[in-house]
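1. predicted model follows, preceded by the sequence.
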Amino acid sequence: MTAAVLTYSEVGGTLAEVMPVGYHHVERRVRVGRGERDFAVLADAILRWEVQRGAGLTVRAGAERAAVGVDITCGARVGPVRIPVPCRVVAVLDEPARKGFAYGTLPGHPERGEEAFWAELHADGEVWFVVRAFSRPGTWWSKLGAPFARFMQKQVTDRYLRAGERLMR
């Protein structure tokens, strides 16, 4: 783990029943499959950063799989500009019916907050991919461009969900 410190204090807030106040909240889910096999395939892909790659982000991570303390920097393209988005894994879910991880923002990220990705296996056998986040502007330019930042967050979340669906085809 590097010396960088997370840029927010509500660590683990994406996994709480109620996310922290004072942030923009996102919770999206999509049904992607059925049964234990689909659940295992999706969970493994999530933990290997495949959702980020599938969303078109470049990935530089300190490990091949998500684990608490692993730093990851994704590269998001906005027109001709590539914006680094450094994060650190703050939690890993390893439950019988829920597997995935949450990461939080590090200095240099345009936002402050946390994002979580997980696979859920419901009692009826359906497999769902969930993306949950809370964030607020973390730089002067993301504060100035808050409407654009929200638009970009929605676009990237949509791409995450489509990546999760593609992983199951």
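-> Great, that's in hand. Numbering: from 1, shown residues only.
2. from here on, just use CA atoms for contacts and neighbour counts.
-> Fine.
3. mind listing the strands for the chain?
-> Assigned by DSSP state E, the chain shows strands spanning 24-34, 58-61, 71-78, 81-95, 98-105, 111-121, 126-137.
4. turn these into TSV, including distance to Arg150.
-> Putting the strands of the chain into TSV (distance: least, Cα to Cα, whole Å) gives the following:
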stretch	distance to Arg150
strand 24-34	9
strand 58-61	20
strand 71-78	13
strand 81-95	15
strand 98-105	16
strand 111-121	10
strand 126-137	9
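5. so which of those strands gets nearest Lys143?
-> strand 126-137 (5.1 Å; Cα to Cα).
6. and that closest one, what's buried?
-> Glu126, Val127, Trp128, Phe129, Val130, Val131, Arg132, Ala133, Phe134, Ser135, Arg136, Pro137 (16 or more other Cα atoms under 10 Å).
7. next one: stretch 20-34
-> Pro20, His25, Val26, Arg29, Val32, Gly33, Arg34.
8. verify the contact between Val26 and Arg132 for me.
-> Yes - here Val26 reaches Arg132: they are 5.4 Å apart, a contact under Cα atoms under 8 Å.
9. please report the distance of Leu167 from Val41.
-> In this view, Leu167 and Val41 are 8 Å apart by Cα to Cα, to the nearest Å.
10. give me the more crowded residue out of the two.
-> Leu167 (17 against 14; other Cα atoms under 10 Å).
11. included below, for side-by-side comparison, is a second structure:
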Amino acid sequence: MSTAHFTYEEVGATREQGHCPPGFHPLRVRTRIGEGREVFRRASEAVMTWELHRALGVGIESGADRAAPGVDVTITLAGLVRAPCRVVWTAEEPRLAGWAYGTLPGHPECGEEAFLVDRTGDGTVWLTITAFSRPAKWYTRAAGPFTRAFQHTYAHRCGTTLRKLCADIPEP
């Protein structure tokens, strides 16, 4: 773990669903992944082990095989943009699994993003991505609404990719 400090104050705020600190842009995208215990198990494992991100074609550098509080992660997009983050919280419960990371100095955005897999009472498995962010670099400020559109597209792609990763599991 590095000694770098987070670039925002409300560390862990994504744990409170729907909370967006003042001055940040909120994001919430929910995608149905499938049905049943095995789909939940597979989706949870893909999220917790960075497999989802790698399947998206996103570069992931981390000293840990799984998400855990305090683990540093650097995301690389298109081989050009490096985005240093640190995992701020995790959840591994019978019907809920996931984690959130917060931005560190050098990240093009400032804020936090959470990736949560949950299994509802009827057995439906969902991926919910929540985030709050604001530009931290000149180029993300200059891109304005295009940056937010990219974030929404990325979150939708996460759901589509996770559904594909779980597609070979028969639903009950």
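-> Yes, it's here. Computed from a prediction, not measured in an experiment: that's the story for all the values here.
12. coming back round to it: of the strands of the first structure, which is nearest Glu10 of the first structure?
-> Closest approach to Glu10 of the first structure among those is made by strand 111-121 (7.9 Å; Cα to Cα).
13. tell me, the closest one lands on which residues of the second structure?
-> On the second structure, the counterpart of strand 111-121 of the first structure by TM-score structural alignment is residues 109-119.
14. what are the contacting residues of the biggest helix by length in the first structure?
-> Among the segments of the first structure that qualify as a helix by DSSP state H, the longest is helix 146-167. For helix 146-167 of the first structure, the external contacting residues (Cα atoms under 8 Å, 6 or more residues apart in numbering) are 28-32, 42, 45, 50-52, 54-56, 129, 131, 137, 142.
15. and the residue nearest the centre of the second structure, what does it touch?
-> Among the residues of the second structure, the one closest to the centroid is Phe115, at 3.8 Å (Cα atoms, centre = their mean). Neighbour list for Phe115 of the second structure: Val47, Gly98, Trp99, Ala100, Leu127, Thr128, Ile129, Thr130 [criterion: Cα under 8 Å, 6+ apart].
16. which of these show up in the first structure as well?
-> Retained in the first structure (both residues aligned by TM-score structural alignment, their matches' Cα atoms under 8 Å) from these: Val47, Gly98, Trp99, Ala100, Leu127, Thr128, Ile129, Thr130.
17. which one is the equivalent of the fourth one over in the first structure nearest to, not counting chain neighbours?
-> Pointing back at Ala100 of the second structure there. Here Ala100 of the second structure is matched to Ala102 in the first structure, going by TM-score structural alignment. Spatial nearest neighbour of Ala102 of the first structure, chain neighbours left out: Ala116 (3.9 Å); criterion: Cα to Cα, 6 or more residues apart in numbering.
18. quick one, what contacts Ala97 of the first structure?
-> So Ala97 of the first structure contacts Ala119, Glu120, Leu121, His122 (Cα under 8 Å, 6+ apart).
19. let's have those in CSV, adding distance to Gly69 of the first structure and neighbour count.
-> Shown next, in CSV, are the contacts of Ala97 of the first structure (distance: Cα to Cα, whole Å; neighbours: other Cα atoms under 10 Å):
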residue, distance to Gly69 of the first structure, neighbour count
Ala119, 21, 31
Glu120, 23, 24
Leu121, 26, 21
His122, 29, 15
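20. just the closest of these to Pro107 of the first structure, please.
-> Using Cα to Cα, these come closest to Pro107 of the first structure at Ala119, 28.2 Å.
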